[in-house]
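Peer 1: I'd like to go over a predicted model; first the sequence, then the structure.
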Amino acid sequence: MKTVFLLAGLLLTLALSGCGTVDGLGQDISAGARTVQGWM
């Protein structure tokens, strides 16, 4: 179970460093959600 949390933390860190800001990450998540809704 600990491995799952480590992976989640690593992905979150990579996402934050990639976007640079939490706002950028929020926009990415919103865009991803819209894309998924478009598939439905």
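Peer 2: Sure thing, it's come through. All values reported here derive from a predicted model rather than from experimental measurement. Numbers count the residues shown, from 1 in each chain.
Peer 1: Could you use CA atoms for every contact and neighbour count after this?
Peer 2: Fine.
Peer 1: and residue 4, how many neighbours?
Peer 2: By the criterion of other C-alpha atoms under 10 Å, residue 4 has 9 neighbours.
Peer 1: measure it to residue 37 for me?
Peer 2: 26 Å (C-alpha to C-alpha, to the nearest Å).
Peer 1: element containing residue 32, please.
Peer 2: Element membership of residue 32, judged by DSSP states H and E, is helix 22-39.
Peer 1: I would like the residues contacting that helix, please.
Peer 2: With contact meaning C-alpha atoms under 8 Å, 6 or more residues apart in numbering, helix 22-39 is reached by 15-16, 19.
Peer 1: ok, structure two:
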Amino acid sequence: MKKLSLLFLLLAMMTLSACNTIEGMGKDIKKGGEIIEKAAK
């Protein structure tokens, strides 16, 4: 659980720092969700 929380925090930080537009933010969030989904499996 602690690792998953850390992963989510890191993804959130990358998402917020990497996107310049709403469209870019949506793509970043989608990619982060895919990574979390893979980690959960």
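Peer 2: Thanks, I have the structure now. Predicted, not measured: the structure shown is a model, and the values here were computed from it.
Peer 1: if we can go back for a sec, among the contacts of helix 22-39 of the first structure, the buried ones, what's the ChimeraX command?
Peer 2: Filtering the contacts of helix 22-39 of the first structure down to the buried ones (16 or more other C-alpha atoms under 10 Å) takes a single ChimeraX command:
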select :15,16
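Peer 1: Okay, and which of the contacts of helix 22-39 of the first structure map to strands?
Peer 2: If you go by DSSP state E, those have nothing in strands.
Peer 1: In helices only, show me the contacts of helix 22-39 of the first structure.
Peer 2: Mapping these onto helices (DSSP state H) picks out 15-16, 19.
Peer 1: Kindly reformat those as JSON lines containing distance to residue 27 of the first structure.
Peer 2: Listed next are those as JSON lines, based on distance: C-alpha to C-alpha, whole Å:
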{"residue": "15", "distance to residue 27 of the first structure": "12"}
{"residue": "16", "distance to residue 27 of the first structure": "12"}
{"residue": "19", "distance to residue 27 of the first structure": "10"}
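Peer 1: one step back: average offset between the helix holding residue 32 of the first structure and the second structure?
Peer 2: Mean deviation of helix 22-39 of the first structure relative to the second structure after superposition (mean C-alpha distance after the TM-score superposition for the first structure): 0.3 Å.
Peer 1: Now that helix: buried residues?
Peer 2: Within helix 22-39 of the first structure, the residues that qualify as buried are residue 25, counting by 16+ other C-alpha under 10 Å.
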